[in-house]
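>>> Structure for the following, please:
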Amino acid sequence: MELLQFTDKGIWCAAGDFYIDPWKPVQRAVITHAHSDHARWGHQSYLSEHAGIPLLKLRLGADIHIQGVAYGENIFLNGVKLSLHPAGHMIGSAQVRVEYNGEVWVASGDYKLEADGISVPFEPVRCHTFITESTFGLPVYRWEPQQQLFSRITNWIYENQQAGKASVITAYSLGKAQRLLYHLQDKVSRIMGHGAITNVNELLLSQGYPLPTLERVTPDIPKAAFKNAVIIAPPSADDSAWMRRFTPYSLGVCSGWMQVRGHMRRRNADAGFALSDHADWNGLLQAVTATGASKVYATHGFSSVFARYLGEKGIDAQEVTTAYGDEETIINPET
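The predicted model follows:
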């Protein structure tokens, strides 16, 4: 029997009697990060890296039963050794290392290799078997260095300001929005936000993260106040009455899918920026290589393509169907 098994509830460790990011209610859930496809309501107990606890409580409710552990701290569940290690995906994100009878598996959750400045950077973990995401598992997805990308975003904002327009940027409220705020805070004088984003920002400010104070967009703010401002909004606000109050504005979409032309037109965006909190093609390959794993399971994303490529390179790789996806899959060309 394999150390970790793919079941209809999630990734299960029979020996330790726990699940990793289960999508159906279970007794004991180990959570890689607080995004809704990996952290779901209804489990009897949760285990997370310490920094993820406030975010999980924000998303799932303050009354959930949750235990926190530090990165690299070993705990034992029915004799199975378990530890969490930085995934670099967002604040509190972790890879799950599971060891039993000399066999080591790592479930990556979601991850990226480039340090974003606010989450603990990705650390490769040596293992025999690696469960990897493959959200952007095609060679076309290769991210430009974030310093260059944020320079382009900043220049776009300045051009909008010269034209007397507000700059509305859509980004997922948990993770990417904070990354934007962190990198724009010294370059823009006025940044405003949708309530979904200001709620997360206020929580993280209270936890001591180096983020700017974000002005919440409310109905009583006069229209003139939006001129030349930067407004961060979740993708769900796109083309809504809430967003039309900023007219005239220019819309920028931050998503890894913006790497491919055509997605910007589909979103009716004025600008597209391929900013992603997932590893690109090269990052996925680098991460797999760094683990030294002889067996790889590829989950959500372009899993069949990525597994086939690894197989051609001599790695025993297999596609696995799970219930994972994320904010960016709403415009995934596969769906």
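
>>> C-alpha only now, for contacts and for neighbours.
Noted.

>>> Tell me who's in contact with Ala15.
3, 78-80 (Cα atoms under 8 Å, 6 or more residues apart in numbering).

>>> Now intersect those residues with the strands, please.
Secondary structure from DSSP state E places Val80 of these in strands.

>>> Are any of the contacts of Ala15 buried, and if so which?
Taking 16 or more other Cα atoms under 10 Å as the criterion, what is buried in the contacts of Ala15 is 3, 80.

>>> Could you also give me the structure for this next sequence, so I can compare it with the first?
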Amino acid sequence: MAKKQLLEFTDSGIYCPQGRFYIDPWKPVDDAVITHAHADHAYMGHKHYLAHHLSREVLFYRLGEIQLQTVEYGETVMKNGVAISLYPAGHVIGSAQIRVEYKGEVWVVSGDYKVEDDGISTPFEPVRCHHFISECTFGMPVYTWKPQVQIFDDINNWWRGNLHNGVATVLVGYSLGKAQRILQNLDLFNGTVYTHGVIENTNEALRRNGVILNPTERITADSVKEDVRKGIIIAPPSSAGTPWMRKFQPYSFGYCSGWMAIRGAKRRRAADRGFVLSDHADWNGLVSAIDATGCQSVYLTHGYTATFARYLNGIGFDAHEVHTLYGGEEEASPQPSPKESELENQDERNNIEPANKALSFGEDLGEAFGGLNP
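Below is the predicted model of the structure:
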């Protein structure tokens, strides 16, 4: 009889039969270990959650008053004889790789990750294992990132040019991860960073968790348009093209995403500038991270799984594609859904400022909008 795997791929998520827990399950389960707080990895409805302590307040903000246990990196939790420990993934603040060990057999679930130190997330650490379950969102050779210092030089120069031309600067990035990375790496030469309500709610949750972020000012109905236009505005992806954003006209709209590496992506998002800034590993980062684990086998969960699996098998790895529901965050969602657009317009008409409440799945993309005085 074939030996049963320590981790299995089921229709509810990645499951450990011995430990009786799931990792990033997408259907309600009794015991869930969460890699990070993005909506495609942290779902509502589980009875018990385990995550890194820097995800605590963001998970409460997004999911409500869940039963949540948090741990530090490297701390071990035992579940039915299985040792679970979390290690930095470098994806966003609080993101973790999940190391699972039983009777000397070690599996690691990467969640989402990047290998470049972004200056705000705990940097990625490779973890030795027998089996590695990896994302490959950008698992194609065309995706090769420049050092982020070069990207932020471009962003800061673009902002200076907009100020010189009397044009407001609106920079779009995902509300958890990209927005904080932008905030911490901008050259704040011209003063205030203004934030959309969904992003500011996320910032506030992180600050409650002890994360030190640069100062920001939430855009509300009391914000003065001319003051806001002199700073830089950070907004979520689904704000693009909405009445909320049009209040800042004339403006230049920049989009931060790994997809900006592909010709036509900027045009499809109607952006004036596209900045290739991703919170996922590029081709070289994926290859180096997998190699550093020393693993015997690799399981690819989402992204260019077929292409990347062929490449890894060709260079001597035992690589497999698996089906999961990961990959639904901003990097994989170029446009808001009709439902999101409808809600944005309704909130605009009602001048609703987002409350500090648990979010639905769709609100991760920025359904709730604040106002602005003309």
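
>>> Looking at the contacts of Ala15 of structure 1, which is nearest Trp281 of structure 1?
Nearest to Trp281 of structure 1 out of these is Leu3 (Cα to Cα; 27.5 Å).

>>> what about the helices in structure 2?
Ranges of helices in structure 2, per DSSP state H, are 56-63, 148-164, 178-185, 197-208, 225-230, 243-246, 265-268, 283-293, 305-314, 338-350.

>>> buried set for stretch 56-73 of structure 2?
Buried, per 16+ other Cα under 10 Å, within stretch 56-73 of structure 2: 56-63, 66, 68, 70-73.

>>> on that earlier part again, can you lay out the helices of structure 2 as a markdown table showing distance to His36 of structure 2?
Compiled in a markdown table, the helices of structure 2 are given as follows (distance: least, Cα to Cα, whole Å):
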| stretch | distance to His36 of structure 2 |
| --- | --- |
| helix 56-63 | 9 |
| helix 148-164 | 22 |
| helix 178-185 | 14 |
| helix 197-208 | 13 |
| helix 225-230 | 32 |
| helix 243-246 | 29 |
| helix 265-268 | 27 |
| helix 283-293 | 18 |
| helix 305-314 | 21 |
| helix 338-350 | 23 |
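
>>> of all the ones you listed, which lies closest to Gly45 of structure 2?
Closest among the helices of structure 2, using Cα to Cα: helix 56-63, at 8.7 Å.

>>> I would like the range of structure 1 that aligns with that closest one, please.
Alignment of helix 56-63 of structure 2 against structure 1: residues 53-60, by TM-score structural alignment.

>>> That stretch against structure 2, how far on average?
Here the mean offset of stretch 53-60 of structure 1 against structure 2 after fitting is 0.8 Å, by mean Cα distance after the TM-score superposition for structure 1.

>>> Distance from the chain centre to that stretch, please.
Centre-to-centre, stretch 53-60 of structure 1 and its host chain are 15 Å apart (Cα atoms, centre = their mean, to the nearest Å).

>>> Also stretch 152-162 of structure 2?
24 Å.

>>> Buried residues, it. List them.
152, 155-156, 158-160, 162.

>>> what range in structure 2 does stretch 27-34 of structure 1 sit on?
So stretch 27-34 of structure 1 sits over residues 30-37 in structure 2, by TM-score structural alignment.

>>> I'm done for today, thanks for sticking with me.
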